[in-house]
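**Q** I need the structure of the sequence given here:
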Amino acid sequence: MKINSADFRVREGDDVDLRKWPTKLEPFYKSKQQYRKLLSEHVAQLSEQQQLLYASNRHAILLIFQAMDAAGKDGAIKHVMSGVNPQGCQVFSFKHPSAAELEHDFLWRTTRDLPERGRIGIFNRSYYEEVLIARVHPEILRSEGLPDAFANNNTVWRDRYRSISNLERHLSSNGTRIVKFFLHLSKEEQRKRFLERIDKPEKNWKFSTADIEERKYWEDYMQAYEKCLSATSTTEAPWYVVPADDKKNARLIVSQIFSDLLDGLKMSYPKTSDERHHELLSIRKQLLEE
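**A** Down below sits the predicted model:
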């Protein structure tokens, strides 16, 4: 069964209701062996496409991953990007902002880490935290030192959506292609994964008591995600809602969407000038005559 990237894309202007988006699909693989084979093929293709991206040096790629805890962001990044040359790719994880970061606007800390042309940047969480967790927990917004007129304004979220969309539109018009993944996990599957992290000693380090506290706000988070996806999925920077209850399926979907994005850039290797071509032939002749 072929993966169609468009099936997971949030169209610009869509009013997102996450209850209508599945958290699990029929697997795109029939066995673990077939999954490994499919993922390996995707990874090999991405490796070739990354080399072309680097050589052409015309575009930058920004991949953004957002999700509830235990949805598999780290695993998706690790497995899908396993064949990518680390010299051309960087992953940034954004936790709670530092005191220095809070002295700047909410986009400042992530803007510093945007990828250069020819490179891939991956944000594991991102500036979208400022319209997600900050919306669920208003005390975070109040702690950011904003003037009262802005921090207490009912339009703060609309203004932040607009700031984000303006940034993404600016990046797009300057050669950065942006794709945003929301790994859509069910509350029941999160419960199972939390239990696994508790029951298996080697996974205890993955579990934080803060995770179980945030789980209490599940419905608030779903509403925040719905508003965010509806307001910020654009032609230039689309959101993809990836069913995440099956980690293997999610990785295959993410890798296909990423590969389709790179294919759509219509990249090519730089053409060699006549002068350079003659120079290479001369060097080749010298080497053959040694």
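
**Q** alpha carbons only for contacts and neighbour counts from here, please
**A** OK.

**Q** So Met68 sits against Glu189, correct?
**A** No. In this structure, Met68 is not within contact of Glu189 by CA atoms under 8 Å, at 11.0 Å.

**Q** Looking at the two, which one has more neighbours?
**A** Between Met68 and Glu189, counted using other CA atoms under 10 Å, Met68 has the larger neighbour count: 21 against 16.

**Q** how about this one, so we can line them up?
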Amino acid sequence: MKAIDTDDFRVKDNFDIHKAPTLIDMEASEKKVHSELKKTSRKLGKLQDKMYANNRYSVLVCLQGMDTSGKDSLIREVFRRFNARGVNVYSFKTPSSAELEHDYLWRHYIALPEKGKFAVFNRSHYENVLITRVHPEFILNENLPGISTVEEIPENLWEQRYEQMNNFEKHIAQNGTIVFKFFLHLSKEEQRQRLLRRLNKEEHNWKFAPSDLDERGFWDDYQKYYEEAINSTSKKHAPWYIIPADNKETARYLVAKTIFDHLKNYEDIKEPAVNEAVLENINLYKSKLQNEK
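**A** Okay, the predicted model is just below:
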């Protein structure tokens, strides 16, 4: 199978969404890629157990992508070998009335992972500079001071939000949260095929909504705003990774490998030392348990 350096997918310079590949050749069968995914997922699960015992770091994984880019199935496959206590998944839909009574980052703050745990954001705070750019009328639901109509939205609002998001991620990173941000980069043709499969397979009909086609009509706008948001917020403490997503198995493997390759470099993620009294008397404790009647 093709050797992969996951750092190649990290946004370091100016990201051009039209030049980034949506498909790569892994030089291996899908079965082989799936096998490597299973191995990497298993290693990630063991590493998370160690992180839980270490209780020093947490991990935030943000997943963004166009509709049908494979976020749900990626979460299922990458994290299925985790201890259930070690990972929480949050799907951020349209803000509730209670959430709209707070600033737009509030619901993301309260979903941040505890030390030793992973949190996966299926869509994330970045929706606030993506869908609201395409549909600026959604901003009005936030009831912001001085903004009562779309025409009153200041042009610098988006730059302010990029800065706020950078500050938010820098703050949590400085306090022990390791941040990964993945853009599942899907081609428009592959999205068309996936939407057709939802319509052609009766058991998948429930996944389709007419709004999927409505949003597809804004494809170019979304691409533009993804590119802008990624370029404005890919930082060393919270980098973006552009994951080719036309092949779901490959995308899952690349995300799992990226997370593992980065976390394995943390030399201070290790189990705490065993109490000396326990070590000195370990044979006694074994004997007591073995001789119980």
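
**Q** How close are the two chains, by TM-score?
**A** The TM-score (TM-score structural alignment, normalised by the length of structure 1) is 0.95; 287 aligned residues with a CA RMSD of 1.5 Å.

**Q** what are the ranges of the helices in the stretch 101-250 of structure 2?
**A** Secondary structure of the stretch 101-250 of structure 2 (DSSP state H, counting those that start in this stretch): helices at 106-109, 131-134, 157-174, 188-200, 210-216, 219-233, 248-263.

**Q** Tell me which of those helices lies nearest to Ser97 of structure 2.
**A** helix 106-109 (11.7 Å; CA to CA).

**Q** now the strands for the stretch 1-150 of structure 1?
**A** Assigned strands in the stretch 1-150 of structure 1, in chain order: 9-10, 60-67, 89-93, 120-124 (criterion: DSSP state E, counting those that start in this stretch).

**Q** Could you find the counterpart of Tyr104 of structure 2 in structure 1?
**A** Alignment note (TM-score structural alignment): Tyr104 of structure 2 maps to Phe106 of structure 1.

**Q** Give me the neighbour count for that match.
**A** Using other CA under 10 Å, Phe106 of structure 1 has 19 other residues around it.

**Q** Ok, Val156 of structure 1 next?
**A** 16.

**Q** For it, give its distance to Gln256 of structure 1.
**A** Distance, Val156 of structure 1 to Gln256 of structure 1, by CA to CA, to the nearest Å: 35 Å.

**Q** do Ala250 of structure 1 as well
**A** Distance of Ala250 of structure 1 to Gln256 of structure 1, computed by CA to CA: 10 Å.

**Q** ditto for Leu229 of structure 1
**A** Here the criterion is CA to CA. By it, Leu229 of structure 1 lies 21 Å from Gln256 of structure 1.

**Q** pretty sure Gly175 of structure 1 is in contact with Asn57, am I right?
**A** No. In this structure Gly175 of structure 1 lies outside contact range of Asn57 using CA under 8 Å: 9.8 Å.

**Q** what is in contact with these two at once?
**A** Listed as contacting both Gly175 of structure 1 and Asn57 by CA atoms under 8 Å, 6 or more residues apart in numbering are Arg117.

**Q** Could you dump the strands of the stretch 1-150 of structure 1 into a markdown table and include mean neighbour count?
**A** Converted to a markdown table, those look like this (neighbours: other CA atoms under 10 Å):
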| stretch | mean neighbour count |
| --- | --- |
| strand 9-10 | 19 |
| strand 60-67 | 22 |
| strand 89-93 | 16 |
| strand 120-124 | 22 |
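
**Q** Ile61 of structure 1 -> structure 2?
**A** Looks like Ile61 of structure 1 aligns to Val59 there (TM-score structural alignment).

**Q** can you check His278 of structure 1 too?
**A** Superposed on structure 2 with TM-score structural alignment, His278 of structure 1 falls opposite Glu280.

**Q** With Asp148 of structure 1 instead?
**A** So Asp148 of structure 1 corresponds to Gly146, using TM-score structural alignment.

**Q** Report how many residues lie close to that match.
**A** Counted with other CA under 10 Å, the neighbours of Gly146 of structure 2 add up to 9.

**Q** check contacts around it.
**A** By CA under 8 Å, 6+ apart, Gly146 of structure 2 lies in contact with Glu152.

**Q** how much space between it and Trp158 of structure 2?
**A** 16 Å.

**Q** Check Ile259 of structure 2 too.
**A** Relative to Trp158 of structure 2, Ile259 of structure 2 is positioned 29 Å away (CA to CA).

**Q** Asn152 of structure 1 versus the match of Tyr104 of structure 2, what's the distance?
**A** Phe106 of structure 1 is 16 Å from Asn152 of structure 1, by CA to CA.

**Q** what's the answer for Arg169 of structure 1, then?
**A** In terms of CA to CA, Arg169 of structure 1 sits 27 Å off from Asn152 of structure 1.

**Q** Kindly report the same for Ser208 of structure 1.
**A** As judged by CA to CA, Ser208 of structure 1 and Asn152 of structure 1 stand 31 Å apart.

**Q** again with Pro138 of structure 1
**A** To Asn152 of structure 1, Pro138 of structure 1 is 10 Å away according to CA to CA.

**Q** related to what we said a few turns ago, is it correct that the match of Tyr104 of structure 2 is in contact with Glu130?
**A** Yes. If you go by CA under 8 Å, Phe106 of structure 1 and Glu130 touch, sitting 7.0 Å apart.

**Q** just to revisit the earlier point, which one's more surrounded, Ala250 and Gln256 of structure 1?
**A** Ala250 (28 against 22).

**Q** doesn't Tyr240 make contact with that one?
**A** No. Between Ala250 of structure 1 and Tyr240 there is no contact under CA under 8 Å: 11.2 Å.

**Q** so what's Glu226 of structure 1 closest to, chain neighbours aside?
**A** Distances taken as CA to CA, 6 or more residues apart in numbering put Val16 closest to Glu226 of structure 1, at 5.3 Å, once the chain neighbours are dropped.

**Q** Which residue of structure 2 sits opposite that neighbour in the alignment?
**A** Val16 of structure 1 maps onto Phe15 in structure 2, by TM-score structural alignment.

**Q** Its match is in contact with Tyr226, isn't it?
**A** No. Counting by CA under 8 Å, Phe15 of structure 2 does not reach Tyr226; the two are 9.9 Å apart.

**Q** neighbour count winner among the two?
**A** Higher neighbour count among Phe15 of structure 2 and Tyr226: Tyr226, with 23 against 18, using other CA under 10 Å.
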